[in-house]
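Peer 1: Sequence isn't available, so here's the structure alone:
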């Protein structure tokens, strides 16, 4: 599968979770369904609001660390630049 970095949110400008995966559709579905105990289930982060693919898992992990080290304002700017309406992008990746 394609390595990807992604951000889940519970609402527009709400709680954010940044993660990395090799199977974005499956991982986003797990967050949406609350299938895995942890931060996203506890805070209701069910909306996929941003993602970026990477050529390798190592590159995806480096990008995830870069994003996590940034400020909340930088994360929000990243989301707004890619998805100004804070739409849930799950359907667009689940079908592809």
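Peer 2: Sure thing, it's come through. Quick caveat, the model's predicted, so the values are computed rather than measured. Residues are numbered from 1 along each chain as shown.
Peer 1: From here on, just use CA atoms for contacts and neighbour counts.
Peer 2: OK.
Peer 1: you'd agree residue 6 is in a strand?
Peer 2: Yes - per DSSP: H, G, I helix; E, B strand; the rest coil, residue 6 lies within a strand segment.
Peer 1: structure B:
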């Protein structure tokens, strides 16, 4: 069984982070207005990033982690910018 943590970009430029066992179905639900309240308001949405896990609880844990991240940190993750991710993580603990 696969599970996913994903990031959608909404029409207003905001990001939505979620997790699911069926990525295709869940993105379709968001796109049709059957997803979360936030994505319903800002259609259309676009899948711009996802991570795959073997367990849904791991995907859910990662979802909750990413939801706390700043926009800059999420964008660094999506770009694969490990140096900036590291710098941004250090700033959290230094402040």
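Peer 2: Arrived safely. Bear in mind that the values here come from a model prediction, so they are computed numbers and not experimental data.
Peer 1: distance of residue 18 of the first structure from residue 7 of the first structure?
Peer 2: Distance from residue 18 of the first structure to residue 7 of the first structure, counting by CA to CA, to the nearest Å: 4 Å.
Peer 1: Which of the two has more residues huddled nearby?
Peer 2: Set residue 18 of the first structure next to residue 7 and count neighbours by other CA atoms under 10 Å: residue 7 wins out with 24 against 17.
Peer 1: distance between the helix or strand containing residue 50 of the first structure and the chain's centre?
Peer 2: Element membership for residue 50 of the first structure (DSSP states H and E) is strand 47-53. Here strand 47-53 of the first structure is found 4 Å from its chain centre; the criterion is CA atoms, centre = their mean, to the nearest Å.
Peer 1: Comparing it with the second structure, how large is the average distance?
Peer 2: Strand 47-53 of the first structure differs from its equivalent in the second structure by a mean of 0.4 Å after superposition (mean CA distance after the TM-score superposition for the first structure).
Peer 1: for that strand, packing partners?
Peer 2: Counting contacts by 3 or more CA pairs under 8 Å, 6 or more residues apart in numbering; DSSP states H and E, strand 47-53 of the first structure packs against strand 4-9, helix 72-82.
Peer 1: Let me know which of the ones you listed is tucked in deepest.
Peer 2: strand 4-9 (a mean of 24; mean count of other CA atoms under 10 Å).
Peer 1: Now tell me what touches that strand from outside.
Peer 2: 15-24, 40, 44-54, 57, 60-61, 63-64 (CA atoms under 8 Å, 6 or more residues apart in numbering).
Peer 1: now do stretch 36-43 of the first structure
Peer 2: By CA under 8 Å, 6+ apart, stretch 36-43 of the first structure touches 8, 10, 15, 17, 30-31, 34-35, 46.
Peer 1: What subset of those is buried?
Peer 2: Using 16 or more other CA atoms under 10 Å as the burial test, these include 8, 10, 17, 30-31, 34, 46 as buried.
Peer 1: average distance between the helix ranked longest in the first structure and the second structure?
Peer 2: As assigned by DSSP state H, the longest helix anywhere in the first structure is helix 57-69. Helix 57-69 of the first structure: mean distance to aligned residues in the second structure after superposition is 1.0 Å, counting by mean CA distance after the TM-score superposition for the first structure.
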